[in-house]
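Q: Fold the following.
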Amino acid sequence: MHTIYMGILSIILLASTLFSGELMEKSMQETELETIANIYERNNITITDWSLYTKAPQLESATFNEDLLRIQQAAEAFTWTVEKNHDVTKAVGVYVHPSTHSITETIQIVQENHSKKSYVFYEMKGSKWTSQIWRDFQTIFHNRKIDIFQENTTNFSCMKGIQSGNMKSVLKNNANRLLKEFQAQPVEMLDEETLLSISAYTEMWKQTIPTKNNKQMNLQLALRAQEGGDIVVVAGTPILTIEY
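A: You can find the predicted model right below:
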């Protein structure tokens, strides 16, 4: 009996160790934004903007006003406005963090008036990036998302930066270097004189969406040459949510 007990105890301890190791590994994994930020740093790209964005249909059990009241109560510090036209009714809540005015949270609840279908959008965006800022605010984003949506939703991560360069060939060279950093293969490309836009697939991230040609993608890159020599670089997963 003692031998059987010790055997069961050993299995439990082994399972606990493996599970703890798995949790530790997950906690140590980089988020998508951290991965992009680290790649930007290695390629001398100065970060100017970043964004986390998510959305979901309104809860079926709630009306527009009920959802608005619930979310307003969960986001009391936000300043709210409500607009209505022939097509949609929109409530927008905005909160600029007083500790760092570079970070803004925005919640939008949009109802199609003819169908009464509603959608909720939540975005956190910033103009400064440090590891400490990210550690502080990724928890805020996660908790706010749970309060708003009460379910798991897909995140859209996007980052914009500036890189030096003054020739069209530099766009392609830089794009190829970034694709290699992301371990990505291009699936679609738009190549213009001062703009290079690429949709690609990387195994670094599991989340994917289909392209128009029904290929899977989970990374978008856009490089635009500006007057004066700088290059605007925007990277996002699974798609871009920042203008370039």
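Q: from here on, contacts and neighbour counts on C-alpha atoms
A: Will do.
Q: Buried residues in stretch 179-194, which are they?
A: With burial defined by 16 or more other Cα atoms under 10 Å, the residues of stretch 179-194 counted as buried are 179, 181-182, 184-186, 188.
Q: For the comparison step, fold the sequence that follows:
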Amino acid sequence: AREEVKAVTDQKTFYSQAKSIKSNFRGFKWEVKRERDLWKAIGTRKSKDVNEVILLTYAIDEHSNAYISYHVTGQGLKEKNMTHFQNVFQTNYEKIFLSEPIIFSCATGEINDKMESVLSVEIQDLLRAFNAKPVESLVEESFTSVSAYTGLWKEALQTKKQEMNLQIALRKTRMGGQTTIVVGTPIITSEY
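A: This next block holds a predicted model:
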């Protein structure tokens, strides 16, 4: 989840906001650093089932935008530990955000492929599963990416052609090996 932080307008207000967030999330390990024209306050916490990152960024440029984001990841999540995962997310979500931030969701997985046409077959299966219509696509020998639109979600981004709110990417790692699948909504932000 991510939202703009309008209260951060310079380095002083960035440090003030970072200090406030750090005091509200003492169970996180914090680091503040600068990478060229980008200031970052990064808080991380790892547990058995869930990894969390709170990130406050301030870009020193003509726009001087600041954002706060909250990333929650887990592997092999089963139905029995989804309640714990949801509780962790909801509790921190309500403490971090002031309004309704943009929420990005992403699922990553792998399949063993024995078929040569696995990329196009899997893409079509996923599009049907999400009741989505393709908007744009990129097809290469070992990589396929499709931007699509589904009516399952309210949020969408405008492309040159039309709205999209789902991205699906498949990458075949080697002959007879694994195929990595990434599904993101509204977009895949950093996984590929």
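Q: So after superposing, what's the score?
A: Remark: TM-score between the superposed chains equals 0.89 [TM-score structural alignment, normalised by the length of structure 2]; 187 aligned residues with a Cα RMSD of 1.8 Å.
Q: Any chance of the buried residues of stretch 179-194 of structure 1 in a markdown table with distance to residue 143 of structure 1 and secondary structure as columns?
A: As requested, the buried residues of stretch 179-194 of structure 1 are exported to a markdown table (distance: Cα to Cα, whole Å; DSSP: H, G, I helix; E, B strand; the rest coil):
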| residue | distance to residue 143 of structure 1 | secondary structure |
| --- | --- | --- |
| 179 | 32 | helix |
| 181 | 31 | helix |
| 182 | 28 | coil |
| 184 | 31 | strand |
| 185 | 34 | strand |
| 186 | 34 | strand |
| 188 | 35 | strand |
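Q: quick one: which of those is nearest to residue 103 of structure 1?
A: Proximity to residue 103 of structure 1 was ranked across the buried residues of stretch 179-194 of structure 1 by Cα to Cα; first place goes to residue 182, at 26.3 Å.
Q: quick revisit: can you add distance to residue 111 of structure 1 and give the buried residues of stretch 179-194 of structure 1 back as JSON lines?
A: Formatted as JSON lines, the buried residues of stretch 179-194 of structure 1 follow (distance: Cα to Cα, whole Å):
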{"residue": "179", "distance to residue 111 of structure 1": "39"}
{"residue": "181", "distance to residue 111 of structure 1": "41"}
{"residue": "182", "distance to residue 111 of structure 1": "38"}
{"residue": "184", "distance to residue 111 of structure 1": "37"}
{"residue": "185", "distance to residue 111 of structure 1": "38"}
{"residue": "186", "distance to residue 111 of structure 1": "36"}
{"residue": "188", "distance to residue 111 of structure 1": "33"}
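Q: What is the nearest of the residues you listed to residue 147 of structure 1?
A: Using Cα to Cα, these come closest to residue 147 of structure 1 at residue 182, 32.3 Å.
Q: Tell me the buried residues in the top helix by length along structure 2?
A: Determined from DSSP state H, the single longest helix within structure 2 is helix 79-96. Within helix 79-96 of structure 2, the residues that count as buried by 16+ other Cα under 10 Å are 85, 89, 93, 96.
Q: Same list (those residues) but as a markdown table, adding distance to residue 32 of structure 2.
A: Output for the buried residues of helix 79-96 of structure 2, formatted as a markdown table (distance: Cα to Cα, whole Å):
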| residue | distance to residue 32 of structure 2 |
| --- | --- |
| 85 | 27 |
| 89 | 23 |
| 93 | 21 |
| 96 | 18 |
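Q: what's the counterpart of residue 27 of structure 2 in structure 1?
A: Mapped onto structure 1 by TM-score structural alignment, residue 27 of structure 2 lines up with residue 77.
Q: Same check on residue 114 of structure 2?
A: If you follow residue 114 of structure 2 across to structure 1 using TM-score structural alignment, you land on residue 166.
Q: show me the contacts for the nearest residue to its match once chain neighbours are set aside.
A: Nearest non-adjacent residue to residue 166 of structure 1, counting by Cα to Cα, 6 or more residues apart in numbering: residue 229, 4.2 Å away. Neighbouring residues of residue 229 of structure 1 by Cα atoms under 8 Å, 6 or more residues apart in numbering: 164-167.
Q: For structure 2, which segments count as strands?
A: Counting by DSSP state E, structure 2 has strands at residues 2-4, 29-35, 38-46, 51-59, 66-73, 105-112, 132-139, 143-150, 157-158, 163-164, 166-172, 178-185.
Q: residues contacting the aligned partner of residue 172 of structure 2 in structure 1?
A: Superposed on structure 1 with TM-score structural alignment, residue 172 of structure 2 falls opposite residue 225. Applying Cα under 8 Å, 6+ apart, we find residue 225 of structure 1 in contact with 165-168, 171, 194-195, 231-232.
Q: how far away is residue 225 of structure 1 from residue 95 of structure 1?
A: According to Cα to Cα, to the nearest Å, residue 225 of structure 1 and residue 95 of structure 1 sit 33 Å apart.
Q: and if you look at residue 216 of structure 1?
A: Taken as Cα to Cα, the span from residue 216 of structure 1 to residue 95 of structure 1 is 35 Å.
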